[in-house]
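J.: Give me a 3D structure for the following:
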Amino acid sequence: MFALPRAAAYPVIATAFALLLVPTGQGWAAPSKSSAGHGAPKTVPAAAATPAAVDRSPWLYNGSDIPQDPDWHFGTLPNGLRYAVRRNGVPPGQVAVRVRVDAGSLYETESERGFAHFIEHLTFRGSAYVPDGEAKRVWQRMGTTFGSDTNAQTTPTQTFFKLDLPSATESGLDESLHIMSGMMESPAITPQAVTAERPVVLAEQREAPGAQVRFGDAVRATFFAGQPLADRSPIGNIKTLEAATAETVKAFHDHWYRPERTVVIVSGDIDPAVAEQLVIKNFSGWVRNDPKPADPDFGKPDPSQPATRVIVEPSIPTLITWAVLRPWQFNNDTIIFNQKRLVDQVALRVINRRLESRARSGGSFLQASVQLNDEARSANGTFVDVVPAGDDWEKAVKDVRAVIADAAAAPATQAEIDRELAELDAAMKNQVATQAAEAGAKQADDLIEALDIRETVTTAQGSYDVLAAAEKAGMFNPDAILASTRRVFVGTATHAVINLHAPDATAGQRLAAVLSADVSGLAGARKALTKVDFSKLPPLGAPGTVTSREKLGDFGSEKVVFSNGVRMIVFPSSSETGRVYVRVRCVRRQRQWHRFEVVN
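T.: The predicted model follows:
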């Protein structure tokens, strides 16, 4: 259920985990079968397709008891293509269209590396319905901007196309869906188009390398060694991209771009019945009669692969990251599944809180965090990141491991658990309060992500009800949190990477040793929680005065300077109703910069 919060409570800098899936040229991918085995499609022209009844059952919730979001309307066409449409008037007049294909870079063979991303580029050039470059011009006439309103992205497990129509009409949506149906079914993958687009894709490939990208590639190669994800970046490589021909790229398209692997999403200021009929009208003619290909095997974490790796990137901080990995498996998105996942989240939040406290009190590390995630249907992992406070990274790793070991040795107090629950509860109540202001484009994007991770969506209230029911059932108790902590730090393979500023031939062995060293007794005594109320805080003093006001540009922004030197920027926006965003930035000791985004 995508609406439930997932992130750890205390994110660190751009950590190793965040670098695992560094976006490269809008996209990402694992192997399938050789392009020689990609049979040519047997496509039935639209005029020959016979309309049949549409199955309007809510396919997203198959096998799930999650409360359905009643605003989504679902359907499955006779050709297997699925759709989801809804009305959303935020912002007024805009309609978001998403087309998702269940194929990314993990579906490529060794000789096809980069093809999924290449097709993403070629698809926007033209199709059987519009000449090369005409689609962009059509959408520009509708008020869109290429790159922001029209875009696409390739990941290891999917490719999706985005279109946000700022002033949508029924005829404009009809024409847009007609263009997109041609893009999916019959893109113009010609020798001329491949030759013209190849330099663009190669430029993205050449521009991608940098310290963070290289480190992220090294982390991914180490954590997922022996699996396709280890070396299947969507950007591909120069060799395969230079060797790509119209025939080989089209073979990949024809093998994986199929109606039963495609989902069309429409969310915006339009009657759902109208949107539904336009999807049916424009996508029903896409018919394939050849056998469906089987999904490739993404493999399992391999404990026989090297356990540690040393990277030298002087321009990024010294950083140690390790992963406790387990095979990924599909789980029906049920209420109990989400409630158990919430227990896991609270268990990790308790650890993150302790790590944060230790770092703030002058410990051996500046930052540290633990996270639990599924990675590209390739592994379920518990990821640990550590930024040492100095050169003694071994002590930092031991101290972080000691905090984790202590959490797995003795249960947390109910007070610790309740504090984390209170934050989750407040965050989800805020989602309930602000859902009416949620943009249609975000809801479409949320559904894309839910499809990719094989989960559902629900209302903010539905998500909160799942949490409230778990609290009422007493699921967040010390024994349950202890069991969860112990479970998530056990896996079939553990791999680690360290980044240093200078070569060290012994670092790999030392890292392996410190990850297996005895850390009992290093955690120190746990601090008891105490209640703090406003009466114990120091007085704020007399209110300050405004010394100056200054209009900024033509967008209604205003700069306000107070007598104590604090500066504030106020920026009104009507893009999201009912929301006010506050950002506070502290610069150099006492100086502060306050940025307010006010949504009317």
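J.: hey, let's count contacts and neighbours off CA atoms from now on
T.: Will do.
J.: how much space is there between Asp344 and Glu420?
T.: Using C-alpha to C-alpha, to the nearest Å, Asp344 is found at 12 Å from Glu420.
J.: One more, please, to line up against the first structure:
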Amino acid sequence: MTNKKGFLFMLTMLVLTGIQAFSQAGWNTPVPVDPNVRYGKLENGLTYYIRKNTEPKQRAEFYIAQNVGAILEEDSQNGLAHFLEHMAFNGTKNFPGKGIINYFETVGVKFGFNINAFTSVDETVYNLSDVPTTREGIIDSALLVLHDWSHFISLLPEEIESERGVIREEWRTGRNAERRMYKQLMPVMYKGSKYAERDVIGDINVINNFKHQELVDYYNKWYRPDLQSIVIVGDVDVDQVEAKIKSLFADIPAPVNPATRSFYELPDNDEPLVGVATDPEARNAIVYLYFKAPVTPKEAKTIGYLRTDMVRELISSMVSSRLNELVQKPNPPFVFGASGYFNLVRTKDAMAFYAALRPDNMIDGVKGLIRESERVKRFGFNASELDRAKSDYLRSLENQLKEKDKQKNEKYVWECVDHFLKGEPMPGIEF
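T.: Now for the predicted structure:
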């Protein structure tokens, strides 16, 4: 991993040569929200998104996104963000015990498949998926679950004790080769940051010994409406669902003197950071090369940001094409290669080059990937590469427009979640 401050700027300038300049004011224009999405905020701070979509018919997705994760844990809570996620399925105000699972499985919504959640370092997201919308009572129950997950998880002492064993087993079985190698690389990837200390699954000593109040404190401090968003996409009446949300979630109080939701920096580095992780059970050898870059703040994700995002997609496409062409040649340095621009942590993006190495010649594979990244950095791309990438990109957009009424619910769900958590634009494919 390295930080070359001029890297993405050089690529952008090389790719955009000849594109007509926009006025600065034009690039700073806010991106409108897709008019097909009902978007609003309650007085208590809760954000909501509702979109009607009929793929599939008579089904809907019900999500609650929490803008909090393992990064906000104290040392004495290491692993409790994930533990709390488990507790959401062990009793709430209106669904005691296994009530959520028991009820929804009677209408074909299966636990672990349609009823699920995940915790990461920066967010926690819960979902009821593929929920039938054939009866209003089912819709009401799904909304009530989201309501309870927001503010009314029971956290009963006996349920906490019972869940320790479940988490221990998950901790044990989850220590596979990939996880173990990731743990080895964390101090390098996230050097100088709190991200190096939080791997979500947590510290087994904390899991075994934490006092119940530690979990309650984390829940009360961070699960609150100003850090939450409700997302409903599917075959629903938007006006009706909006009215239900306004009524049902009104009893959740706005936080008084809330704790600041901090965002932790991942520092830049002048010299490359190099990490090597090995494990006897590893199935593949993969090399990653990251060029870090600061994220664009939410308020700066304007029309100009959309333009820059397109440039990044074109760059990734052209690099991936080059690496793929290299793989097709006799005696290639690696067996697979690709590139992408992605969010590394909430405060840092990265341009990534990665390749699957040949077991008999790993060093040449590493050299080959570095060589290709350096070639891009120094010389950019030629006109034919750019023309091909633009044609592919436009064709993709045109296909999305043509298929806009055939998109699955989940696609629109994640547009809303990313808009809430990261401020990613979601203007809609027509725009």
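J.: quick one: TM-score?
T.: Here the superposed chains carry a TM-score of 0.86, computed using TM-score structural alignment, normalised by the length of the second structure; 400 aligned residues with a C-alpha RMSD of 2.2 Å.
J.: picking that back up, out of Asp344 and Glu420 of the first structure, name the residue with the larger neighbour count.
T.: Ranked by neighbour count (other C-alpha atoms under 10 Å), Asp344 of the first structure and Glu420 place Asp344 first, with 23 against 18.
J.: my read: Ser76 of the second structure touches Ile207, true?
T.: No. Ser76 of the second structure is beyond contact range of Ile207, at 9.6 Å (criterion: C-alpha atoms under 8 Å).
J.: Looking only at neighbour counts, state which of the two leads.
T.: Set Ser76 of the second structure next to Ile207 and count neighbours by other C-alpha under 10 Å: Ile207 wins out with 22 against 16.
J.: where exactly do the helices run in the second structure?
T.: Per DSSP state H, the second structure carries helices over the ranges 7-16, 24-27, 80-87, 99-105, 136-151, 157-173, 177-189, 204-209, 212-222, 238-248, 303-328, 362-379, 383-402, 409-422.
J.: quick one, which of the ones you listed is packed in tightest?
T.: helix 80-87 (a mean of 22; mean count of other C-alpha atoms under 10 Å).
J.: what about that helix, how far off from the first structure?
T.: For helix 80-87 of the second structure, the mean deviation from the first structure after alignment is 1.0 Å (mean C-alpha distance after the TM-score superposition for the first structure).
J.: packing partners for that helix?
T.: strand 115-119, helix 157-173, helix 212-222 (3 or more C-alpha pairs under 8 Å, 6 or more residues apart in numbering; DSSP states H and E).
J.: Onto which residues of the first structure does the longest one map?
T.: So that's helix 157-173 of the second structure. Under TM-score structural alignment, the match for helix 157-173 of the second structure in the first structure covers residues 191-207.
J.: one step back: dump the helices of the second structure to JSON lines, plus distance to Tyr264 of the second structure.
T.: As requested, those are exported to JSON lines (distance: least, C-alpha to C-alpha, whole Å):
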{"stretch": "helix 7-16", "distance to Tyr264 of the second structure": "23"}
{"stretch": "helix 24-27", "distance to Tyr264 of the second structure": "28"}
{"stretch": "helix 80-87", "distance to Tyr264 of the second structure": "17"}
{"stretch": "helix 99-105", "distance to Tyr264 of the second structure": "35"}
{"stretch": "helix 136-151", "distance to Tyr264 of the second structure": "24"}
{"stretch": "helix 157-173", "distance to Tyr264 of the second structure": "25"}
{"stretch": "helix 177-189", "distance to Tyr264 of the second structure": "14"}
{"stretch": "helix 204-209", "distance to Tyr264 of the second structure": "22"}
{"stretch": "helix 212-222", "distance to Tyr264 of the second structure": "16"}
{"stretch": "helix 238-248", "distance to Tyr264 of the second structure": "32"}
{"stretch": "helix 303-328", "distance to Tyr264 of the second structure": "22"}
{"stretch": "helix 362-379", "distance to Tyr264 of the second structure": "28"}
{"stretch": "helix 383-402", "distance to Tyr264 of the second structure": "34"}
{"stretch": "helix 409-422", "distance to Tyr264 of the second structure": "14"}
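J.: how about those, which one is nearest Val256 of the second structure?
T.: helix 212-222 (10.6 Å; C-alpha to C-alpha).
J.: And that closest one against the first structure, how far off on average?
T.: Averaged out, helix 212-222 of the second structure is 0.6 Å away (mean C-alpha distance after the TM-score superposition for the first structure).
J.: where's Asn409 of the second structure relative to Gln184 of the second structure, distance?
T.: Separation of Asn409 of the second structure from Gln184 of the second structure (C-alpha to C-alpha): 37 Å.
J.: what's the counterpart of Leu248 of the second structure in the first structure?
T.: Checking TM-score structural alignment: Leu248 of the second structure goes with Asn282.
J.: quick one: which of the helices of the second structure is nearest Asn269 of the second structure?
T.: Short answer: helix 177-189, nearest of the helices of the second structure by C-alpha to C-alpha, at 10.8 Å.
J.: which residues are contacting that closest one?
T.: Contacts with helix 177-189 of the second structure, where a contact means C-alpha atoms under 8 Å, 6 or more residues apart in numbering, come from 1, 195-197, 199, 273-282.
J.: Perfect, that will be all.
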